[in-house]
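K.L.:
all I have is the shape, not the residue letters:
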């Protein structure tokens, strides 16, 4: 899902020029912007039949990971099948955040796309999960690929996804 973005071109003291994607709502905070369209770049890996994925190994809270994906014109990965979860886990380091969370222990699990987890086609929990506490999900491998829920302030990597269409 591509959202309207602005491209910030910044010249650094070293003479290096960096291009940084920012959400359009941040455009008033910086000065030199160029509108761009969503482009799948070389740093996203295609998994045929599923989408484009990028693993960020920088340690972030769940909400920081969500914002990072959005700033890249993507969303945190939401699995549609066990096959997709298995394929994506092959390119990821252990236990990155995925795009599933809940407001509190009594609320339903929802994806970053606003759909209930039960409607995604993948509701695979690791053995013994979900726990009563912990409102954000990561993917974990222990006798198969499954989700585990944990506290959202934990710092983990994140997987971003751009759909095929």
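P.N.:
Arrived safely. Values in this document were obtained by computation on a predicted structure and should not be read as measured data. Numbering: from 1, shown residues only.

K.L.:
C-alpha only now, for contacts and for neighbours.
P.N.:
Noted.

K.L.:
residues contacting residue 139?
P.N.:
The contact partners of residue 139, taken as CA atoms under 8 Å, 6 or more residues apart in numbering, are 89, 94-98, 145-148.

K.L.:
chain neighbours aside, what residue packs nearest to it?
P.N.:
Using CA to CA, 6 or more residues apart in numbering and skipping the chain neighbours, the partner closest in space to residue 139 is residue 147 (4.5 Å).

K.L.:
residue 116 and residue 109 touch, don't they?
P.N.:
Yes: applying CA atoms under 8 Å as the test, residue 116 and residue 109 come out as touching, 6.0 Å apart.

K.L.:
of the two, who's got more company?
P.N.:
Neighbour count, other CA atoms under 10 Å: between residue 116 and residue 109, residue 109 has more, with 20 against 15.

K.L.:
contacting residues for the nearest residue in space to residue 140 that is not next to it in sequence?
P.N.:
Here the nearest residue to residue 140 in space, its sequence neighbours aside, is residue 95; by CA to CA, 6+ apart that works out to 5.0 Å. By CA under 8 Å, 6+ apart, the contact set of residue 95 is 138-141, 156-157.

K.L.:
show me which of these is closest to residue 2.
P.N.:
Nearest to residue 2 among those: residue 157, at 21.5 Å, using CA to CA.

K.L.:
next, find the distance separating the closest one from residue 11.
P.N.:
28 Å (CA to CA, to the nearest Å).

K.L.:
got another, please set it beside the one above:
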């Protein structure tokens, strides 16, 4: 669901100083752990920790990253006749720029609000024209995007309600089974992102973000302001 704005890749092997005994001679195993987070500009940062006795395995990993400009630092340790190679790799990949008018939210992504009220379907189409999508709340932190929108007291004319914005979630395909506009299931039970008493079903098959940054279901025909997300 996310585009890579900037990839920082770190490859590190552990030396025998941290081992109780040396690995068996001739081992070519390679173990890796991957983690990710967003930086302040909304770009994804990904780290990779790798360990292996056969240095060619890690070097091949680096060579396979076509298009990367790689900064490589190399070292080696020795233990009971076994040589372990260590590589620290930094690589950067430029990502697509956000659409015009989209502002970054620290650690999340880029967002743009539209004050001209549209139905849920037309709002969805407008976001997609931008190369983005209606806002999807993936965390408690992301509710701040909606809260800050309403805190600015935007001047919205002609909306069905001025305390809601369209969100990228719906149950139009099957009643009670919510999913976001990217096709990912959105649970109801145990999900703290839903407003108290919501969703209440019936003819309300689209989802809005309330002024306190939480989900509620609503009629898809309501014309509301909306927030698009580029991440």
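P.N.:
Received, thanks. This is a predicted model, so every value here is computed, not measured.

K.L.:
quick revisit: in the second structure, which of the contacts of residue 139 of the first structure remain in contact?
P.N.:
With both residues aligned by TM-score structural alignment, their matches' CA atoms under 8 Å, the contacts of these that the second structure also has are 95-98, 145-148.

K.L.:
the second structure: which residue goes with residue 149 of the first structure?
P.N.:
Using TM-score structural alignment, the equivalent of residue 149 of the first structure in the second structure is residue 217.

K.L.:
which SS state does that match fall under?
P.N.:
Classification of residue 217 of the second structure by DSSP: H, G, I helix; E, B strand; the rest coil places it in strand.

K.L.:
that one reaches residue 197, doesn't it?
P.N.:
No: with contact defined as CA under 8 Å, residue 217 of the second structure does not count as touching residue 197 (10.1 Å).

K.L.:
in terms of neighbours, single out the busier of those two.
P.N.:
residue 217 (26 against 7).

K.L.:
enumerate every residue touching the residue nearest to that one when sequence neighbours are not counted.
P.N.:
In space, and not counting its chain neighbours, residue 217 of the second structure is closest to residue 207: 4.2 Å by CA to CA, 6+ apart. Residue 207 of the second structure makes contact with 166-170, 215-220, according to CA under 8 Å, 6+ apart.

K.L.:
which element is residue 207 of the second structure on?
P.N.:
When elements are assigned from DSSP states H and E, residue 207 of the second structure belongs to strand 206-210.

K.L.:
check residue 111 of the second structure too.
P.N.:
In this assignment (DSSP H and E), residue 111 of the second structure forms part of strand 109-118.

K.L.:
read off where stretch 60-73 of the second structure ends up in the first structure.
P.N.:
Counting by TM-score structural alignment, stretch 60-73 of the second structure lines up with no residues of the first structure.

K.L.:
look at that stretch and report the distance between its end residues.
P.N.:
15 Å.

K.L.:
do stretch 38-51 of the first structure as well
P.N.:
14 Å.

K.L.:
quick check, residue 109 of the first structure in contact with residue 123.
P.N.:
No: using CA under 8 Å as the test, residue 109 of the first structure is too far from residue 123 to be in contact (9.9 Å).

K.L.:
which residues are in contact with each of these two?
P.N.:
residue 117.

K.L.:
where do the strands sit along the second structure?
P.N.:
For the second structure, strands defined by DSSP state E occupy the ranges 30-38, 44-52, 69-79, 82-92, 103-105, 109-118, 133-134, 164-170, 179-180, 206-210, 215-218, 224-230.

K.L.:
spatially central residue in the first structure, please.
P.N.:
By CA atoms, centre = their mean, the first structure has its centre lying nearest to residue 76, at 1.9 Å.

K.L.:
ok now do that residue, which residues does it touch?
P.N.:
Residue 76 of the first structure makes contact with 65-66, 69-70, 97-99, 112, 158-161, according to CA under 8 Å, 6+ apart.

K.L.:
tell me which residue of the second structure matches up with it.
P.N.:
So residue 76 of the first structure corresponds to residue 134, using TM-score structural alignment.

K.L.:
I'd like to know how far its match sits from residue 89 of the second structure.
P.N.:
36 Å.

K.L.:
how about the alignment partner in the first structure of residue 116 of the second structure: what's its closest non-neighbour residue?
P.N.:
In the first structure, residue 116 of the second structure lines up with residue 58, judged by TM-score structural alignment. Excluding the flanking residues, the one nearest residue 58 of the first structure by CA to CA, 6+ apart is residue 157, at 5.5 Å.

K.L.:
test my guess that the one you found contacts residue 54.
P.N.:
No: the pair residue 157 of the first structure / residue 54 is not scored as a contact, 10.6 Å apart, by CA under 8 Å.

K.L.:
aligned partner of residue 145 of the second structure in the first structure?
P.N.:
In the first structure, residue 145 of the second structure lands on residue 87 (TM-score structural alignment).

K.L.:
that match and residue 119 of the first structure, how far apart?
P.N.:
For residue 87 of the first structure relative to residue 119 of the first structure (CA to CA), the value is 20 Å.

K.L.:
who has more neighbours out of the two?
P.N.:
Per other CA under 10 Å, whichever of residue 87 of the first structure and residue 119 has more neighbours is residue 87, with 15 against 11.

K.L.:
what about that one, distance to residue 130 of the first structure?
P.N.:
On the measure of CA to CA, residue 87 of the first structure and residue 130 of the first structure end up 22 Å apart.
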